[in-house]
Structures are given as C-alpha cells and as structure tokens.
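K.L.:
Kindly generate the corresponding structure for this input.
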Amino acid sequence: MMIQSSTLIISLLCIILSVFQTCYSVSTGTIIQPSKSRQISWKPRAFVYEGFLTEEECDHLIALAKTELKRSVVANSESGDSMLSEVRTSSGTFIENGEDIQVLKYEEGQKYDAHYDYFSDPVNIVRGGHRLATVLMYLSDVQKGGETVFPNAEELPQRGSHDKDDLSDCAKKGIAVKPRKGDALLFFNLYPTAVPDTMSLHGGCPVLEGEKWSATKWIHVDSFDKIVGSGGGKCSDDNDRCEQWAALGECTKNPEYMVGSTDIPGSCRRSCKRICTLCDGALKAGSGSVTRAIFSAECSHSFHFTCITSYVKHGNHVCPICDVEWKDIPSHAPIAKPTNGTTRVVPILTWPSHIKATSGTLPCIPSQTNSNRSITSNSQSSEPFHFNDDDPLDFQFKFPSNDKSIIRSIDIKTSTELSAVRRSISQKNFHVLINLKAHVTDMNQVNSDIPSPTRRAPVDLVTVLDVSGSMTGTKILLLKRAMGFVIENLGPFDRLSVITFSSNARRLFPLLLMDDSGKQHALQAVNCLFAGGETNISEGLKKGAQVMEDRRHKNPVCSIMLLSDGQETVKNRIHLQEKLRLKIPVHTFGFGEDHDPITLHSIAEGSKGTFSFIENEGLIQDAFAQCIGGLLGVVAQDLQVHIQSLQLDLCLSQLKAGSYSSNISCDNQIGFVDIGELYADEERDVLVLVNIPSVEDKDSGNQMKLVSVRCTYRDPFTKESMATDAIEVKIYRPRSLIEDLVVSVEVDRQKNRFRAAEAMRFARAAADKGDLPNARAIIDRCRMWISESASMRAGDKLCVALDAELQEVWSRMGSKKIYESTGRGYILSGMSAHSMQKATARGDSTETSSPVHAYQTPPMFEMLKLSRMSLPNFLRPKKTQPKYI
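P.N.:
Next up is the predicted model:
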C-alpha cells in the first residue's frame, strides 16, 4: 500500500511540477525522489515532500503574486459564492495556468481557521466535482507560527513529525507541519471511495513572527471547467435493471447508489425520477384518477406535490435525496389525501407549554440569530475551529458554607460476613462490606427564596446523536421527542449542546443555558434533524469531547450522552484513551438490533459511564429520562473510600469494587477505591477481603478491630472538599464456637452480585467464540449457586432480580442469530449496571418491577413517570412476545 501511495504522490507532484516548468523559464534541475517524501498521517492521507521547489521557484511565484494580492475569501456553503470571512485573514491571488494556483501571503496575526477543502455547496461541486487532493507549497520560512495543523488527524505511531516544543500552541492541537521554504504538503480530501474524509479538517495557524508565503494547487475529480446541469449529472440509467430495482423501492432503500447525491452521481437517475421517494409511489404525469400532481425541485428531483407540501410544512427545506437546500419552496396548501400509498411526514415535536411558538411550529433555522446562540443544520459544514463560544455562567453566586438549609451527606454502613471468628483460628479472605449512600435533605424547600433549580448542582450536558440513514422513519421521530423531553426538563442554569453524526459530525449549537430562549433555540435545532449517510461514531464522540474541552466556563457537573443504532461504517477505529482524554462520563445507548454494543460498552466503561441497550424503539425517551434523572441530582464528586487496617498483622488481600479503580499499599495496610460521582439516593458497595490472624493473647478482649473506613469527596454545589468521620469495623472473637453465629445477608447479597457479573463476563466470552452451550452452562451454574445462598433463601430482592436476569441472559443465547442481535447487547448492559451499581436500560422492559431496575433511584423513577405521561398512547412501548423463546 505504501508503494502505491508513493507512486501516486510522485505522479501528482510531477503534474504540478510540469506546470511550473512550462509557466516560466527558470532552470530548476528538480528531480522527484521518493526518498524525500515523508508520510505524516494515514487519516487523512497526508505527505510532505521536502525540497519540492527550489528557492528560485519560490521567489518567482512570490514575485508574480505581489502586485495582484487581494483580501482572501471563502466559499459560501449554501450558494457557492465567494465572501469575506474572519475565518480567513490572509491576502492572495490566483495564477492562471491550466487549473488555478493560489498564492497566499500571511502577515503577523493572520491565519485560516480549520476548514475542509472539499465543497459543501452544489454550485462548485458541479463545476468539476470535489477537490480530491490538495498540494500546499511553502514559499518562505516562518520564524514562528504559521503551521498547517490537522486537528482530527491520527498520528502515525512509528514516527512523529517534529518536536512539539518547536510548535505554536495552535499547532499542538493536532498533527502539524512547519512551513519550510521549498517543501510541499500533499493531503487527500476524499477517501478512495470518493466520500469526503472528515479527518482532512485543517487550518493555518496564526503567524507569530515573520511572514508566510504559500502556493496551493487543488486536484479535482474532473476538469474544474466542466459545466453540467443543475441536477449534478445527466438523467440516465447505467444499468439495465434500474427500472426493475426502482419498482422494488431501491430508490428509497439505496438512494446513494440509485439516485446519487451532490458527492456521488447516481446510477439509476432516470428510473428514480419516476418514483416519489417520500412515499415510494410512482410519479405519473397526465390526468385521470391514477395520477397525482408532481413537484420538480430546483435540484431536479421530483415528488408528489401532496407529499412535498407535507414535508416542507414541518420546516424541512432540504431535498430528502441530495440534501441540497431549496430556495423555491412549494406553498403550504391544504394536504389532500393521496390515492396511492401514504406520505412519510417528519412530525412536529410537542413543545413545552411555557414556550410560545407561532402557528404551533418552530422553524429549523431562526430568521434572526444571536452570535452567541447560533444554530446550524446537520448538513452544513462550517463551524469554528475552537468551541469556546459557550454561554457564560453569570449566575454563579456563592452560597455560604454554613447554610444548613440543604444537607448533603454520605452515610457509611459496614457489615462482616460472619458475626464472630474463633480466637484460635486465622481466616483468609474474610469479607467486610462497606455500603455508601448519598443523601440530600432540603430543610426549607417550600419557603426558600432561592428557586429550586439552583438548589442542586447545574449540569453541562452534550448529547451525541446518530442521524445516519438507518435512523429514518419512526426512529428519528422518537429521537426528536426524546430530545424534546430532555430539553424541557433541564433547568435554566443547566447548559446543553447537541452533536449529530452520520458520515460526518456536526455541532448543532454550542453549550446554551436552558432558559426559555435557550430551550427555544435547542428545540428549533432538534426539529431540524434528518437522517442520512453512514455511521461515524468516532467523529461524533471526538466532537462531543471537544465541546467539553474547549468551553470557557464550566458547570460543576458535566456528562456526555451518546446514542447510536448502527455499526461504525466510516472506517475509523475508536481508541478511547487517545480520542477522549477527559475525565467526563460518557453514557452510551445502543438502539435496535444492529448497533455495536462492544464499542459502546467500551466507551462507557473507559469513562465511568453506563451502557444501555434499547431493544424497543419506544423506550428511547425512557432511557434518556432515567439517565438525566440521575445527572440532575449529583451529590458528591471525586468520592474516594479510604480503608486502613487497625492491626499490624491484619492484611488487606483484595478490594472488590467492580469497574471502580482500587489500590492497596505495598504493606497491605491501606486501601483506596475511587468511586467518582454519586447521585442522590444512590448506593455503592465495596467488599474488602482481609486476612484475620489468630489471637493468642488470653488477656485481650473479645472484640477485635479490623479496619477503619472514611470517605473524602467534593460537594459539587459549594465546591468544598468534604470528609466523613472514620468508622471502625469490629468483630467478636470468642474462645469457642458460638451457637447464634449470624451470616450477613447484606454481604452475601453483594457476593451474588459479583458472581452474576462474573458469570455474564465468562458467558459472553464463550458466546463470542461461538460456544453457546458452554455459555449457557456457565449461567446455569451461577443460578444454582445463587439459589442456594443465604440471601436468596431469605428472599432478598436483588438476588431474586439477579436470578430473573440470568434466566433472561440464558434465553438470549438460544442461537447465534439471537445472541448477536439482542443477547450481546443485553449482557453488556447488565455487566455495566452491576459493575457500576448504576441503573441502565435493557431489552424491551417497560415495567418498574423488571429486574433491570435494581439500581434505580427515586429521582430516576419520578423522571420516568414524567416521561411516560408525556408520550401519546400510540408511542408508548407495548409488550410483545419475545422472539428468542
């Protein structure tokens, strides 16, 4: 592959070099040498050729351009017209020779913010297609700054470009190339499949010292002077079976191949022009009872008039086939009932009652936008290089630390697995349970002068939403309603930003305060969502993390919610440690049978978030509601449990804390468990295994101190560091065996929780290898063990729920097809819940008595009640017979 790439690089550079050699008579003696090419990235494909131009060639290009310099412009993403923008502050000119070569001059402070070289407007695309590749030639050295930076690129592990200390702060945001006179940078803007490569996002860093000269050559898919019709290509069929495929509905099911888009010409345009892709009905011109009026859009695509008026009535002004934004919109005439088929309508959200909207709808893009509250469609391509345009937090007044009106506390309880251990024996791996519970008590909520939203820690929330092609129809409707519910239930001091991803990722709006104005802006953007394209989870997650990383102001609590219904189809590998270096919980939601539970579970596990499996599409809103029900009540942050042995010869042997990190000192006397956040009314349980020594001193008392336990944490509301009192754990040490020995149900319950989580992990490993009989046998053994335990015999609710859940897991391993469609996601969601002791949504459960609600807190339950009350009857989830029994 590298040999082929080097050949392509040399071929492209030779073409460009031939332009110079015919443009002027400077004797260069330049010879293309493969050894001078250096690959800096494979995502995007980017290479540097050292010494591509001689000093004479650089000076000659500068001399040609000096007298013609004008302020640089950018292309309007809608019309394709050139326009001035603060995004690009250099001056430049085009040198005509075949295709245009643009020479640019950057003075101190001038820059070009991050952008893509491929086009997003239909006007430039039809003049020769996308810019396939860019060759950027550096015509001068720059003392400081002026680097070309790729913020999304993945650096090659085996080689780095140069010392990071030599780069400006701007260049340290990604992979950067320092301008050196005579060097040339080649990078590709499209994948080999002709799909735009979002990794090719690049910018010119500000020049800090000196000046920067460069020359840019763009290589297009076709001749740049090629003029084609407004439809982006000829209306013809490239395959004899196009008409048959169109009759079978392929124009709607497979629009990229059949109809094409602004990026890719379709192969069956002629046949698909006879199909209305909104209802899959035939387009028939003429008169009579079997014909319907036809609307032909400016992009050349046609639809039934009744279908398209319904479509645009709800704020959709973008072609559902090619995503071109229309300027000429059909009038909102009364909709006649179609004679054939049913129209597919993008519905309106149910708006919060306190928000006034004219005529009952909110348009996609407001007519007047505040610069701090800008909204973009998820089809637009321009956005700021840094996401530091978040709403300021002007309300951050301080509360007195001695204010006793709200009491937040962490209660600690301890239990030992046995009430007594004989003095004459030693016992290894003796279990001590530490139970933590967060409490919030508002002493004067009713008479408080402070509005209730301020009496909890406000939240910064970023939702990363899959809007790929598989989210069409009811799915996108339910996603919009779920987001409407989230927006309605955030407080005026919470902030929200929405990221959407399909083939690319887009930030719809920055972190906005969810006051009335912010909610209206957010709802407008959400109502504008449409589905289409591939699934690029990696890009969406990275952009969501950037919103959190670049924000100027910070609310005490922050979190990311990521929903996807598909596999990663854009071939980017998600390396969480590299892409998401922030300590921000990412709560992931896998939707339907085709999502990627392994990737989503990995993202959640690596960030201390949760993974939920939503099998029933009607449960999206419930899953979101349960999640925000917890987020809106964070009581403690950076919670850490400290365990100290109280006997020199008593050692800590193990800390069982699920997914939470733990550590034991070298002398086995001190242990730590990092819990992180704790929601109101949430509990965490840690099992401490200790080695108890025998007692030979006859004069010692009958009680032995084992360990002391205390917690430290930060109050997110007052931002104070807090600490609990230390609690000592003691055990009775009789000289002889006692008859009333008590076995702790609490400790036994947590043993069963860890057994169940471990059984799910081993069963999943076996099932992933195709050994389903062994996987089921592992579940059977665990169920038998739990059934014989003291806590199960006592009727403990958690153990009953664990047994029911394990039975469900066993059922979902009945065949390879069942396991891969629903079993894997169900198990991973259960593992996430039990290892974190956090509530997750699983399967198609709709009842609160279901075993999957074991860790649900009262605030979560109340938010779920609100969610179910807000849904109309036809959207509420209904029980269906499981397919796997």
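
K.L.:
drop to CA atoms for contacts and neighbour counts, all remaining ones
P.N.:
Will do.

K.L.:
continuing past the longest helix anywhere in the chain, what's the next helix or strand?
P.N.:
Ranked by residue count and defined by DSSP state H, the top helix of the chain is helix 745-768. Using DSSP states H and E, the helix or strand that directly follows helix 745-768 along the chain is helix 772-787.

K.L.:
Second chain to compare with the first, below:
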Amino acid sequence: MTVKTHTESSAISASQSCSNFPVLVSIRAPPLEGHGRTPIDLVTVLDVSGSMTGPKISLVKRAMKFVIKNLGPSDRLSIVSFSSDSERVFRLRRMSVDGRESAILAVESLRACGGTDIAAGLEKATRIFEDRRERNPVSSIILLSDGQDNYCRSGSQMLKKLPASIRSRNKQDEVPVHTFGFGTDHDANIMHAIFDEGLQGVVDVGNLYAEEEKQFLVYLLVPQSPASDTKTPLLDVLCVYRDLASKQLIQVVGERVEIARPEVCSPADQVVSLEVDRQRNRVSVAEAIAEAQGLAEMGNLEGARAILTQRRETLLATPAARAGDGLSSLLETELREITDRMATMDLYAQTGRAHALSGMSSHSLQRATTRGDTTTSCLSAVPSYSSGGINCVTFEQQQAQPQCLSGGATPFASAAASPQVGAYETSSMVRMVHKSKNFGTSDQLY
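P.N.:
Now for the predicted structure:
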C-alpha cells in the first residue's frame, strides 16, 4: 500500500491565512501479481421471479457461469434464488472441479415464475454467512435482479427489511452487497438503495481491490506565519490496513505535509496542482449529479438540466480541464450524457435514472460501474453480463466493442489519461471484463 499527498499550491505567503486550503491524500493498493488473490466466500442472490422470464433469466445464467469459471479452488460459492420466497439452491461449497460442475447444474435448474421479494433473498444469504463454521477472509453478496419488487415500492421500504449484517455500521460485521440491475426496465432506485446502505455519514476506505486508488480531499485552516521563509506543517499522514491474505495489521508511514511560507509568493508558487484540481472537479460533479437526480425525481427536468449545464461550464473553466486532464474530460462527457438522458420524463425513466444513480455509486466508492450504452467507461462496452466487484450495473443487450487503450492502473491518476479509458478502472478489472466479453454463449464450462 502506498500513500501520497499533494497540496493545492506549493506555498502560501507568510502574511496570508487560508480557511479552506485543500490537501489531497491518495492511497493505492499493490498489484495482484506475485501475491495471489485472497479467497472469498461469495453468495449470489438470483431473481427468478416472473418478471425475469425470457432474456433476463438467460443473462443471469450466463453471468453466473462466468462467475463460477473465474472462482478458484479456495473460493466458496453459495447460490440463493428468490421470487415470492427464497431458497438456497446450492450450499456454500469450494469451487473445485466437482464443485464448479455442481454449481453449473444448479444454475441450469433455475426457472422464472412468481412474485419478487428481494429482502427475503438477502436475508437467506446473510443466514448462510452467519451459519458458517469456517470462513474465508473476504465475504460478499452479489444480487442479480431487475429490482421490480412486489413487497417494497421504495428504497426506504426496502432498507427497513434488510438484514442487520447488511445495515450494520460496524465494518467488522458488514457484508457488502454488489447490485446488478438487469434490463432497461429495472428499478434503479431500489438497487441503488441496497448498494448505498451503510455508506452515508462515515468515511471508511473498506476493501481495496488490486491496483485500486482512493483519493480524499482534506480542507485545512492555515494561519498566518509569524516568520517568513519558513515551512508550516499541515498534517501527518498515516495508513493502517489489514492484509487479508496474511491477516496482519500493517502500518504505512506516509509523510508530513508542509507548505513553504515566503514573504511574497512567486507565480510558480501559486500554480494550482492538477492532482488537487481534478479531484475537486470529481467531487463537484458528483454533487451536481446527485442534486440534478433529486430534481428529476420531482419532475423538474428543466432545473436538473440547468444544474448539470452550469456545472459543466464551471468544469471546463478549471485549470485541470484547460490543461487537457483526462479525468476532467471524462467528467465533462458524463455531465453531457446525463443531461441528454434528462431531455424528457420518458427518457429519464428509461435510461436517465439508472445512468445517474450508477454514476453516483461509482463516484461514492471511486470504483468503476457499467452503465449500458455510454462513452465514459470501457467497462460499459461489453455484452449483457459482467464480473463481480462492480456495483450497481445495468445489463443491456448491445454489441459495442471495448475501446480500452491503457493497461495501466487508475486512469484518473494521470493528467494525460485517454478519454477512451473509463472511470476508476484498474488493469485487473479491465482484463476481467475482456474475459467476460470473450466468454461466449456456450453452456460448456471449459
């Protein structure tokens, strides 16, 4: 794990005070190579209600086969299906050759019928985790559904029915849920509410995938300096994390962040850091999307589009955007896409709501999502299925080809990132999505 910091500028004059001086703190996980992936206990919760009849249930089976193929012999998988009630169709079992074959047979046996009670499926999944006699270091739930719940008509109703381990504020007890929405008619509000539960009001890094990078802006009060030509210490950065493979608690010493205090700042001292500015743009855009989405839900599309348009104009005037920053280019494209999808209430209901909520999920975790037909993420340019670990995904039929040009880690970390490289993508994630694209339509596991 590495820790880096950037200040907005390299100096503040000694006679000046600043009440809101931004410092960017970045943490980055090491690559997977040479370490091996930490074993996982995975429970997939599959919607087999009547609304999943036809192409949707076929896509669920196809996605599950891809997941099964990419689990290792140390990983364990359980499969829960739900409609009007829930059923464990495959017990928690290691994915040996025999385990994979049995899991495939369980998936093939699924049939769509009945109503939809998502909470019942999630409750069954959490009970599987609670009843374990042994456990792998990582636990996770994947929910695949169109979100058309017959028992909950809103996200707030759904949250009241979720099991305690999903709603837990204690990160030691929490089981993360990755939600995948199938079809353009899926209920994006409910799927987003399930994913977002427990994240508000608490800043917690959570699990990091290989090569992932999280960046946080810290705003500080910098007082006047009693003497010029000195340095003012701003903060000390320290990172503590648990390595899930070795189960060791590891401390990473960051650095003491200081800033020069000359009597008079030179033009070079006042140059705005692009690293800080691009992250300020990211936060600003995420806030605008959330505000616009709230207005759109109230039917005020004109106000929603005005917010997005104004934020786009502000973004284009920032130092990072004027310097050709790749992240800022992606953010500008995202604002334009969401604005276009809010042209009418019909279009917003069809694709705009899901697109905006998926973007909000992506920014809140700084993790890539797929959003159907979009130009802001390479991960969207895959067929009608995807891999685990990507949140709040819209599954749609499409034949677009991926346009990933970079094999690097986090494209947002580079000012020169290509606009064709998507948001928050790591090379491991892109490789997995390419594998899913090439998985084919055969029912054979190997």
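
K.L.:
TM-score of the superposition?
P.N.:
The TM-score (TM-score structural alignment, normalised by the length of structure 2) is 0.84; 391 aligned residues with a Cα RMSD of 1.9 Å.

K.L.:
hmm, back to that, matching residues in structure 2 for the longest helix of structure 1?
P.N.:
On the basis of TM-score structural alignment, helix 745-768 of structure 1 is assigned to residues 274-297 in structure 2.

K.L.:
average distance between that stretch and structure 1?
P.N.:
Average distance, stretch 274-297 of structure 2 versus aligned residues of structure 1 after superposition (mean Cα distance after the TM-score superposition for structure 1): 0.5 Å.

K.L.:
can you pull out the helices in structure 2?
P.N.:
55-69, 97-108, 118-130, 155-161, 164-167, 188-196, 274-297, 301-316, 319-322, 326-340, 345-347, 353-365, 427-437.

K.L.:
Ok, which of those comes nearest Asp149 of structure 2?
P.N.:
Evaluated with Cα to Cα, the helices of structure 2 place helix 118-130 nearest to Asp149 of structure 2, the distance being 6.5 Å.

K.L.:
follow-up on the earlier one: Glu255 of structure 2 is nearest to which of the helices of structure 2?
P.N.:
The minimum distance between Glu255 of structure 2 and the helices of structure 2 falls on helix 274-297, with 17.1 Å, by Cα to Cα.

K.L.:
In space, what's closest to His220 of structure 1 - neighbours in sequence excluded?
P.N.:
Spatial nearest neighbour of His220 of structure 1, excluding adjacent residues (Cα to Cα, 6 or more residues apart in numbering): Arg131 at 4.3 Å.

K.L.:
pretty sure that neighbour is in contact with Thr216, am I right?
P.N.:
No - assessed by Cα atoms under 8 Å, Arg131 of structure 1 is found out of contact with Thr216, at 11.9 Å.

K.L.:
higher neighbour count, the two?
P.N.:
Arg131 (23 against 18; other Cα atoms under 10 Å).

K.L.:
per the alignment, the residue nearest to His220 of structure 1 corresponds to what in structure 2?
P.N.:
Using TM-score structural alignment, Arg131 of structure 1 lines up with nothing in structure 2.

K.L.:
Nearest to Val45 of structure 2 among the helices of structure 2 would be which one?
P.N.:
Nearest to Val45 of structure 2, of the helices of structure 2 and by Cα to Cα, is helix 118-130 at 6.1 Å.

K.L.:
average offset between the closest one and structure 1?
P.N.:
Helix 118-130 of structure 2, aligned to structure 1 and superposed, deviates on average by 1.2 Å (mean Cα distance after the TM-score superposition for structure 1).

K.L.:
matching residues in structure 1 for that helix?
P.N.:
Under TM-score structural alignment, the match for helix 118-130 of structure 2 is residues 537-549.
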